[in-house]
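**Student:** sequence and predicted model, in that order:
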Amino acid sequence: VRATAFSVTALPAETTFDAIKDVFLILNNFDIPKGFSREVVKGEIYADYTQLTCARDPQTLKYYYKTYNNQTVKEFDLNSFDSNSKEILVLNTDASKQVFENVNKKLKPTK
């Protein structure tokens, strides 16, 4: 219900970039952090969490995703693949870790 309310009331995006950004902002409301949903089995804790969030642009055949360990949105374009290929391609979505950018040097005094 909340997802519908967010998506119906969001302002129309002017570009595909803005639309995908808005989709991720809406989906962020439903992320499950580690430990929120958990179960203890024989003394060991098992936790559910949002491992991957994805969106797609059906017009351009581009898919976008971010993972629990790296919140940077990544893109892959289905148009760049050979649809006749028999080769199966895989991607380790957890290969890259989140980097926090230090912006201290970008700070400027107010005018």
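**Tutor:** Thanks, I have the structure now. Numbers count the residues shown, from 1 in each chain.
**Student:** C-alpha only now, for contacts and for neighbours.
**Tutor:** Will do.
**Student:** and the strand or helix carrying residue 46, what other elements does it pack with?
**Tutor:** Per DSSP states H and E: residue 46 is located in strand 44-48. If contacts are counted by 3 or more Cα pairs under 8 Å, 6 or more residues apart in numbering; DSSP states H and E, strand 44-48 sits against strand 37-41.
**Student:** where does residue 26 land in three-state SS?
**Tutor:** Following DSSP: H, G, I helix; E, B strand; the rest coil, we place residue 26 in the helix state.
**Student:** same question, residue 6
**Tutor:** Classification of residue 6 using three-state DSSP returns helix.
**Student:** next, the contact list for it, please.
**Tutor:** Residues in contact with residue 6 (Cα atoms under 8 Å, 6 or more residues apart in numbering) are residue 26.
**Student:** please compare the first structure with the one that follows:
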Amino acid sequence: MGLPGDYTSRGRFLRAAAFVNLSLPSNNVDEGVFHAFHILNAFDIPKGLVTEVTEHGVFNDYTIWTSVGDTKNRDYYFRTYLSPQQCKINIIEALNG
């Protein structure tokens, strides 16, 4: 029958769980971050794909940013809707400024 294919939270969560559990393990942090972003690519919502019409107007749901955390090294990776370029912030360095 396959996995759910819609963009509801439930459908996306079920697909994400399956992708993570069926994917090959990563050999190092860089490969793990790369792998995580590839999995997350399957769940981006483009503008206009999911809309909601309310009495206050039409609202579009879309992926504003995507992020991956490396808890061991305390690095936070993200990319935004406007740029596919990954950015990295070390949480400790950011706090110590």
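**Tutor:** Good, I have the coordinates. This one's a predicted model, so the numbers in the text were calculated from it and none came from an experiment.
**Student:** hmm, back to that, against the second structure, where does the helix or strand that the strand holding residue 46 of the first structure is followed by fall?
**Tutor:** Using DSSP H and E, the helix or strand that follows strand 44-48 of the first structure towards the C-terminus is strand 52-57. Taken onto the second structure by TM-score structural alignment, strand 52-57 of the first structure occupies residues 65-70 there.
**Student:** what is the lengthiest strand in the second structure packed up against?
**Tutor:** Taking DSSP state E as the assignment, the strand of the second structure that covers the most residues is strand 83-90. Under the contact definition 3+ Cα pairs under 8 Å, 6+ apart, strand 83-90 of the second structure sits against strand 75-80.
**Student:** most centrally placed residue in the first structure?
**Tutor:** Residue closest to the mean C-alpha point of the first structure, counted by Cα atoms, centre = their mean, is residue 66 at 2.9 Å.
**Student:** can you tell me the element the aligned residue in the second structure for residue 80 of the first structure falls in?
**Tutor:** Correspondence of residue 80 of the first structure to the second structure, assessed by TM-score structural alignment: residue 93. Taking DSSP H and E as the criterion, residue 93 of the second structure maps to helix 91-96.
**Student:** burial measure for residue 73 of the first structure, as a count.
**Tutor:** Residue 73 of the first structure has 15 neighbours, counted by other Cα atoms under 10 Å.
**Student:** that one and residue 25 of the first structure, how far apart?
**Tutor:** Plainly put, residue 73 of the first structure is 11 Å away from residue 25 of the first structure if you go by Cα to Cα, to the nearest Å.
**Student:** check residue 31 of the first structure too.
**Tutor:** For residue 31 of the first structure, the distance to residue 25 of the first structure (Cα to Cα) stands at 11 Å.
**Student:** and what of residue 42 of the first structure?
**Tutor:** 38 Å.
**Student:** contacting residues around the equivalent of residue 22 of the first structure over in the second structure?
**Tutor:** Structural alignment places residue 22 of the first structure opposite residue 35 in the second structure (criterion: TM-score structural alignment). Contacts here follow Cα under 8 Å, 6+ apart; on that basis residue 35 of the second structure touches residue 26.
**Student:** average offset between the helix or strand harbouring residue 35 of the second structure and the first structure?
**Tutor:** For residue 35 of the second structure, the host element (DSSP H and E) is helix 29-41. Overlaying the first structure shows helix 29-41 of the second structure at a mean distance of 0.6 Å from the equivalent residues (mean Cα distance after the TM-score superposition for the first structure).
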